[in-house]
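> What shape does this take:
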Amino acid sequence: MTTVGSLPNLEVLKLKTYAFSGREWEPNEGEFLQLKFLLLDCIYLEHWRAESIHFPSLQRLVLKGCYDLKEIPCGIGEIPTLQSIELRRCRDSVATSAKQIQKEQLELGNDGLQVQIM
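Okay, here's the model as predicted:
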């Protein structure tokens, strides 16, 4: 992922079945600087550790069929450009973390973050 994350003009990343190796993902600071859209589709990721500095330009996060993922990192909610989180076929704990991120943003006066759970 370091090679992909280092691409200077990467704005859209769609990781689908078997595109990701390992049960944990912790991006490095300085990667994914221009990423605006991130899709994780049927990725066997269990622990995702990320802060706002790891995806500073992210606008849209889509998680589909990430059955093993336990939660969305709370640092994702601190990304000032984040506009939406969309969940499909994910654990209840992932939905809970998305709702918590939305709640925290509302408390900070940001009512623009949309969370869709399908």
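> can we go C-alpha only for contacts and neighbour counts from here?
Will do.
> Would you confirm that residue 99 belongs to a helix?
Yes - using DSSP: H, G, I helix; E, B strand; the rest coil, the assignment for residue 99 is a helix.
> what's the spacing between it and residue 93?
10 Å (Cα to Cα, to the nearest Å).
> Of those two, give the one with the bigger neighbour count.
It is residue 99, of residue 99 and residue 93, that has more neighbours when counted by other Cα atoms under 10 Å, with 17 against 13.
> how about that one, what does it touch?
Residue 99 makes contacts with residue 115, as judged by Cα atoms under 8 Å, 6 or more residues apart in numbering.
> any idea how far it lies from residue 37?
Computed as Cα to Cα, the residue 99 to residue 37 distance reads 19 Å.
> Chain neighbours aside, what residue packs nearest to residue 15?
Across the structure, with Cα to Cα, 6 or more residues apart in numbering as the measure, the residue nearest residue 15 apart from its sequence neighbours is residue 40 (5.0 Å).
> name the element the one you found belongs to?
Secondary structure here is read from DSSP states H and E; on that basis residue 40 sits in strand 37-41.
> Another sequence for comparison is provided below:
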Amino acid sequence: MSGQHHNARDRIAPIQRRKKIIRAKEMPDETGLAMRSIWEQVSEGTLPAPIQIGPRAVGWLADEIEAWREEKRRERDLRLAGGVLRDDLKDAQALPRRQRGRPRKDDTSIDAFK
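The predicted model follows:
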């Protein structure tokens, strides 16, 4: 009998997830992005736009965020499999990388100013 109870719960769970609204403060945990990046991606159209849920409150539909996550997984899998997106990854790797840490004072930089 308990097996039937779990099956009924499993059928309801996807319906509840579709109706869930993710508030702005929860979005960094849901996406792994900082709020600034979230809003940038919304304005670029690469992340679903939020819905207005109050005069000063917005939220994202959980099923739209889940679809966004799945799209990101597919993009990753294509890159790893050598698919179409592999060239995009090579282009990103060819870009110059910013040095990490504090700039060091070395003798060559001092000589340039003499």
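> And the TM-score between these chains?
Comparing the two superposed chains by TM-score structural alignment, normalised by the length of structure 2, the resulting TM-score equals 0.23, with 38 aligned residues with a Cα RMSD of 4.5 Å.
> Is residue 61 of structure 2 in contact with residue 19, as I believe?
Yes - using Cα atoms under 8 Å, residue 61 of structure 2 makes contact with residue 19 at a distance of 7.0 Å.
> More neighbours: which of those two?
Each of residue 61 of structure 2 and residue 19 has its neighbours counted (other Cα under 10 Å); residue 61 has more, 18 against 11.
> Could you find the closest non-adjacent residue to that one?
Once flanking residues are discounted, residue 61 of structure 2 sits nearest to residue 21: 4.8 Å by Cα to Cα, 6+ apart.
> Was I right to think the one you found contacts residue 60?
Yes - under the criterion of Cα under 8 Å, residue 21 of structure 2 lies in contact with residue 60, with a separation of 5.5 Å.
> So residue 58 of structure 2 lies in a helix, does it not?
No - under the criterion used here (three-state DSSP), residue 58 of structure 2 is strand, not part of a helix.
> ok, how many other residues are close to it?
Counted with other Cα under 10 Å, the neighbours of residue 58 of structure 2 add up to 15.
> try residue 105 of structure 1
Residue 105 of structure 1: 17 neighbours (other Cα under 10 Å).
> swap in residue 59 of structure 2?
Residue 59 of structure 2 has 19 neighbouring residues, counting by other Cα under 10 Å.
> residues touching the closest residue in space to it that isn't next to it in sequence, list them.
If the residues on either side of it in the chain are set aside, residue 59 of structure 2 comes closest to residue 23, at 4.4 Å by Cα to Cα, 6+ apart. Residues near residue 23 of structure 2 by Cα under 8 Å, 6+ apart: 58, 59, 60.
> Thought residue 18 was touching the last one, still the case?
No - under the criterion of Cα under 8 Å, residue 60 of structure 2 lies out of contact with residue 18, with a separation of 10.8 Å.
> the more surrounded of the two?
Neighbour tally, residue 60 of structure 2 and residue 18, criterion other Cα under 10 Å: the higher count belongs to residue 60, 21 against 14.
> any idea how far residue 74 of structure 2 is from the more buried one?
Plainly put, residue 60 of structure 2 is 21 Å away from residue 74 of structure 2 if you go by Cα to Cα.
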